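Novice: Quick one, fold the following:
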Amino acid sequence: MSEVADPVVLVAHGSRDPRAAEATRALARAVSAARPGTPVLASWLDHTEPGPAAVLRNLAAAGHPRAVLVPLLLTA
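Specialist: So this is what the prediction gives:
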């Protein structure tokens, strides 16, 4: 029996520029492609939804009691 890996939640700062959110989504897709079987989701602290708390609630409701949060706070 194979075990499902803990989901990965990318946590970006957020921006009013929609290109920033698309870049985060593209990174999530790339990580997901590199890690088949690992759910990879994007979240943002500001300006874009969903926020990390909402993503974690949805994951818990889907039966994932744990997740790995990866901060993407690369610029200010």
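Novice: Please count neighbours and contacts with C-alpha atoms only from this point.
Specialist: Fine.
Novice: For the chain, which segments count as helices?
Specialist: In the chain, the segments counted as helices under DSSP state H are 18-34, 52-61.
Novice: please give me the structure for this one as well, since I'd like to look at both together:
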Amino acid sequence: MTEIKAKDITQAHERALRVEKEKKKFNQSFDALIIEVTNIPLAEGIDQNSWLFAGCRQDLEKARTRILNYIERVLK
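Specialist: Next comes the predicted model:
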């Protein structure tokens, strides 16, 4: 019985490490995307503080959250 619990704990720990590794890798790529979006030349009259640009960043952050949740679900 104890052997089974130890095995379950080890598997859960390995899974948690795998999830964290994949999340870290994804976040690095996503942060690079945010930097690229930030560096896109904007149309005249639109600055990075405008509601349009802020809405784009909010949408990207929502997407990041959804994708991170998906990564965690898939790596079960």
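Novice: overall similarity of the pair, as a TM-score.
Specialist: With the length set by TM-score structural alignment, normalised by the length of the first structure, the two chains reach a TM-score of 0.39; 37 aligned residues with a CA RMSD of 2.2 Å.
Novice: quick one on the thing from earlier: I'd like the helices of the first structure laid out as CSV, including distance to residue 8 of the first structure and mean neighbour count.
Specialist: Converted to CSV, the helices of the first structure look like this (distance: least, CA to CA, whole Å; neighbours: other CA atoms under 10 Å):
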stretch, distance to residue 8 of the first structure, mean neighbour count
helix 18-34, 9, 15
helix 52-61, 10, 15
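Novice: possible to save the ones you listed as JSON lines with distance to residue 11 of the first structure?
Specialist: Converted to JSON lines, these look like this (distance: least, CA to CA, whole Å):
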{"stretch": "helix 18-34", "distance to residue 11 of the first structure": "9"}
{"stretch": "helix 52-61", "distance to residue 11 of the first structure": "7"}
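Novice: Next, count neighbours for residue 68 of the first structure.
Specialist: 13 (other CA atoms under 10 Å).
Novice: What of residue 2 of the second structure?
Specialist: Counted with other CA under 10 Å, residues neighbouring residue 2 of the second structure total 7.
Novice: same question, residue 19 of the second structure
Specialist: 19.
Novice: Is it correct that it is in contact with residue 72?
Specialist: Yes: judged on CA atoms under 8 Å, residue 19 of the second structure makes contact with residue 72 at a distance of 5.9 Å.
Novice: Check which helices and strands the one helix or strand residue 63 of the second structure maps to sits against.
Specialist: Assigned by DSSP states H and E, residue 63 of the second structure falls within helix 51-74. Under the contact criterion of 3 or more CA pairs under 8 Å, 6 or more residues apart in numbering; DSSP states H and E, helix 51-74 of the second structure touches helix 2-38.
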